[in-house]
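In: okay, sequence plus prediction incoming.
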Amino acid sequence: MMQTTDLRGRALSSAQLLALIPRAVADVTAASDAAEALIDDVRRRGSAALLDQAERFDHVRPATLRVPADAIARAVAELDPLVRAALEESIARVTVSSRAQVPAAQVTHPAPGATIEQRWQPVARAGVYVPGGKAVYPSSVAMNVVPAQVAGVGSIALVSPAQAEFGGNVHPAILAAAGLLGIDEVYAIGGAGAIGALAYGVDDLGLEPVQVITGPGNNFVAAAKRLVRGRVGIDAEAGATEILVIADDSADATFVAVDLISQAEHDEEASAVLVTDSPAFAERVSAEVDRLAPLTHSAERVATALGGPQSQIFLVDDLAGAVAFSNAYGPEHLEIQTSRDEEVLAGIENAGAVFVGPHTPVSLGDYLAGSNHVLPTGGQARYSPGLGAYTFLRPQQIVTYSAEPLRDVVDRLVALSKAERLPAHGEAVSARFDRP
């Protein structure tokens, strides 16, 4: 099912490794034109465009785009008790880890009488996108909303596609998760149009524009987020999920196989990659994947994802080679299952989240580890972080000088302003002391 590529005996540069990285065939760029048209339609026609898009893509025309408060309350009341307990536990754990992401205010004194305060200011309003296509993601509600609330965001709008199964309403599990978090502004809208609605607002719906949009989605959602970046902040252009496992022959082949399968069930474009220095172990994992994949609920989807060019087994000379490959890949999820886990981890630079050891599967992070599962995909982990409280915070410097520390720097400040041919900058300072 999974093809194997042998990189042993090849001294590859970073650029050569990047060229070898397998990615899904469909990408964000290919969806850009369609996403732009959908966003423009929402900007021109507002609610009418969103209703038409729901009918076109979700096969239902919602009776109302904003979900009534009683529907949210009913979803909470009818939520399976065990699911509720799991969501409440997830919320509690993500809250703890998110609080650690809020920096403390710092005050420095460059000189006597001079103060610079570094504070972290939350945005006033954020928009959260929760997918609703092949799977249902109440866990994503917690992963997006909790960091925003911890950061101090006062207004949060949640959007999720209308569900034909539920008469055009948002899926009850998503509504219940929103209700547990106290979110009452929920809209049954999805896709690129929903991203446009959050970014630009929809007057006839009473939907005010947001400052930051977060949440995973398909390539059209990712393309839409790319298009509105600049008008709003975004977490990342999250596309199809990825897992990369670094393992040696000390690992359990069944554990690795089920972890690869678990991420492949998300989407046909999902990427599942194993990097190992053991050909025998690679064969054992491949055999386990072939045995177990047909038994899973989404066997057809898993087979497509694992059989695609984005999912492969790579043979390398040693664990150092595996680390180099992983750093070039920049995986959304990285698992390390080796006899030298700490040594391997020390070499890792680029990954959305790292799961160390045989009893730390990515699935734990998806739900109850306490880490956030909204992470960069498509190699973005090489330069972007996953979602956290910091996503909703902006550092601000508060500068306060009295007269004496300003007087002390006049000559040097004037000299610099003249060197840059901006003498009025210096005059704005010297005028405070040279007034007739």
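Out: Received the coordinates, thanks. Numbering: from 1, shown residues only.
In: CA only for contacts and neighbour counts going forward, please
Out: OK.
In: number of residues surrounding the closest residue to residue 234 other than its chain neighbours?
Out: Ranked by CA to CA, 6 or more residues apart in numbering and with sequence neighbours excluded, the top spatial neighbour of residue 234 is residue 213, at 4.9 Å. Around residue 213 sit 27 other residues, with neighbours defined as other CA atoms under 10 Å.
In: buried stuff in the longest helix belonging to the chain?
Out: When secondary structure is assigned using DSSP state H, the longest helix within the chain turns out to be helix 81-99. When burial is assessed from 16 or more other CA atoms under 10 Å, helix 81-99 yields the following buried residues: 84, 87-95, 97-99.
In: equivalent analysis for stretch 4-13, please.
Out: Judged by neighbour count using 16+ other CA under 10 Å, the buried positions of stretch 4-13 are 4, 7.
In: compute the first-to-last residue distance for that stretch.
Out: The first and final residues of stretch 4-13 sit 20 Å from each other (CA to CA, to the nearest Å).
In: check it against this one:
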Amino acid sequence: MTNFPENPAETAAQSLDFHRIDLRGRSLTLAELRAVVPRAKHQTMADAEQKVLDIIAAVRSRGFEALGEFALAFDGVEQSHPRVPAAALAEALENLDPSVRAALEESIRRARRFADGQRPANVDVELGDGAVVSQNWVPVGRVGLYVPGGLAVYPSSVIMNVVPALAAGVASIALASPPQKDFGGLPHPTILAAAALLGIDEVYAIGGAQAIVSFAYGIPGAADDQAIEPVDVVTGPGNIFVATAKRLVKGVVGIDSEAGTTEIAILADASARPALVAADLISQAEHDPKAASVLITDSEELASAVQRELTVQAGTTKHGERVTTALSGPQSGVVLVDDIEQGIAVCDAYAAEHLEIMTADAAAVAARIRNAGAIFVGDYSPVSLGDYCAGSNHVLPTSGTAAFSSGLNVTTFLRAVQVINYDKAALEQVSKHIVSLSDAEDLPGHGDAVKIRFAGA
């Protein structure tokens, strides 16, 4: 249990060290920028890998027996089987606070509208008479969705995982979340209620890497209703062990990304309001002591004003100790730049999970950003809007991976299947080219497979 100081404002003022990186007057390459931006110096996937390999081996060899041992060791819960009874899902929804239910329903409504608009169209391309190549988007058959536990409760993550899978047309959806000792070994009831709202009835009380492994490989049971069937895709955020497990099972199943601890970067100039900047940095810092909060600005005056605001606001927020730890860590701080041009370069090098733009002409600046999981434009688009009710998805790439990967969306659950349909005349038209290329690659059988179709014709 966290022990908070009697006077958190005084403690924050003494201990909050929001350090600065001054890049003004320096011309740095992309590689150099990536090396100097704030990053966490904590446990890596390499450190966690052997522990996760042991979990994989145990779950694959001993199935539900191993899951029971992990539930006891990690969650303090005795468990005979992790499947959440249907009655528990119904009860959780029935007992859900009406205001929370209304908020979840609005979040679902907006997320569904955005997800429904994301589905790409099938394409048919006629390359000649009788020569048609198509690309059809086909949903995967079954997905396993992970919703973390830990320091907070994340019914919003149920929505963010489930809604795009439903919009993609996935027929079989299973969800896992850690068992909670305080709730009889089941996941938090608000998690269960969110699942019930979305019509998900296959829910498991399994946490961490073992949940990812259970979905990837499946677990046989004594009867059909006890087994966990393997999935095609695993998605959802989690800690370093969840991310490591996803990396290790990638190839057995598809994954969304190897998401780590949350992060926010804010690109701001002198026009930004310090109180808003500080509040948004704190909103992410309260997730985890290792969360990253980074301000990128060309205004030293703004940086100083934000520092003062952070000290005041961190001293009054509920999770002040956690926030102060996150803001004082090496993963957080201010990056001072010469101008917005250099600030954009820093943003692209950092490739933030969440990037807020609080500058003059924020929309135009946002349009120039290449690398970010999600971009929040102006004073009235805070990250907390995206966490709950924007309609966007909050399962986003972290740790710089936004430079090459995307947030969770409908296409995560779709496959592009190409269909080739040529008739005889269309094949004959390109047959000599196929023969020429097969000879050039010393694969004459490829050409023979075409020539035989016209032998004696």
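Out: On my side now, so go ahead. Treat the numbers as computed from the prediction; the structure is a model and nothing was measured.
In: distance between stretch 364-381 of structure 2 and the chain's centre?
Out: Using CA atoms, centre = their mean, to the nearest Å, the distance from the centre of stretch 364-381 of structure 2 to the centre of the chain it belongs to is 18 Å.
In: as a check, name the ranges of all helices in the stretch 301-436 of structure 1.
Out: In order along the chain, the stretch 301-436 of structure 1 carries the following helices (DSSP state H, counting those that start in this stretch): 319-329, 341-347, 362-367, 403-408, 410-419, 423-430.
In: most tightly surrounded among those?
Out: When neighbours are counted by mean count of other CA atoms under 10 Å, the highest per-stretch mean among those falls to helix 319-329, a mean of 22.
In: how big is the offset of that one relative to structure 2?
Out: After superposition onto structure 2, helix 319-329 of structure 1 sits on average 0.4 Å from its aligned residues (mean CA distance after the TM-score superposition for structure 1).
In: that helix aligns to what range in structure 2?
Out: Taken onto structure 2 by TM-score structural alignment, helix 319-329 of structure 1 occupies residues 340-350 there.
In: and stretch 85-94 of structure 1, by the same measure?
Out: Going by TM-score structural alignment, stretch 85-94 of structure 1 lines up with residues 102-111 of structure 2.
In: now that stretch on structure 1. Mean distance?
Out: Once fitted to structure 1, stretch 102-111 of structure 2 is off its aligned match by 0.6 Å on average (mean CA distance after the TM-score superposition for structure 1).
In: re earlier: the residue nearest to residue 234 of structure 1 - that's part of a strand, no?
Out: Yes: remark: residue 213 of structure 1 belongs to a strand, assigned using DSSP: H, G, I helix; E, B strand; the rest coil.
In: which one in structure 2 is aligned with it?
Out: Residue 213 of structure 1 maps onto residue 234 in structure 2 when the alignment is built from TM-score structural alignment.
In: now swap in residue 375 of structure 1 and tell me
Out: Under the alignment (TM-score structural alignment), residue 375 of structure 1 pairs with residue 396 in structure 2.
In: got the contact list for the closest residue to its match other than its chain neighbours?
Out: Distance criterion CA to CA, 6+ apart; nearest residue to residue 396 of structure 2, sequence neighbours excluded, is residue 407 at 4.1 Å. With contact taken as CA atoms under 8 Å, 6 or more residues apart in numbering, residue 407 of structure 2 is in contact with 256, 373-374, 393-397.
In: residue 407 of structure 2 -> structure 1?
Out: For residue 407 of structure 2, the aligned residue in structure 1 is residue 386 (criterion: TM-score structural alignment).
In: burial check on residue 244 of structure 2, number of neighbours?
Out: Other residues near residue 244 of structure 2 come to 27 when the count uses other CA under 10 Å.
In: test my guess that it contacts residue 47.
Out: No: counting by CA atoms under 8 Å, residue 244 of structure 2 sits too far from residue 47 to count as a contact (9.6 Å).
In: hey, where'd the strands end up in structure 2?
Out: Across structure 2, reading from the start of the chain, the strands by DSSP state E fall at 20-22, 123-128, 131-139, 142-146, 172-177, 203-205, 233-235, 254-255, 263-268, 292-297, 333-336, 352-358, 372-377, 414-422.
In: and the fifth one, which stretch of structure 1?
Out: If I follow you right, that is strand 172-177 of structure 2. Going by TM-score structural alignment, strand 172-177 of structure 2 sits over residues 155-160 in structure 1.
In: just the third one next, same as before
Out: Strand 131-139 of structure 2 falls opposite residues 114-122 of structure 1 when the two are matched by TM-score structural alignment.
In: out of the strands of structure 2, flag the one nearest residue 456 of structure 2.
Out: Proximity of these to residue 456 of structure 2 was assessed by CA to CA; the nearest stretch is strand 414-422, lying at 20.2 Å.
In: mean distance, that closest one to its aligned residues in structure 1?
Out: Once fitted to structure 1, strand 414-422 of structure 2 is off its aligned match by 0.6 Å on average (mean CA distance after the TM-score superposition for structure 1).
In: just how off-centre is that strand within its chain?
Out: Centre to centre, stretch against its chain (CA atoms, centre = their mean), the figure for strand 414-422 of structure 2 is 28 Å.
In: one more: stretch 289-309 of structure 1?
Out: Here the centre of mass of C-alpha atoms in stretch 289-309 of structure 1, compared against the chain's by CA atoms, centre = their mean, lies 25 Å away.
In: what span of structure 2 lines up against that stretch?
Out: So stretch 289-309 of structure 1 sits over residues 310-330 in structure 2, by TM-score structural alignment.
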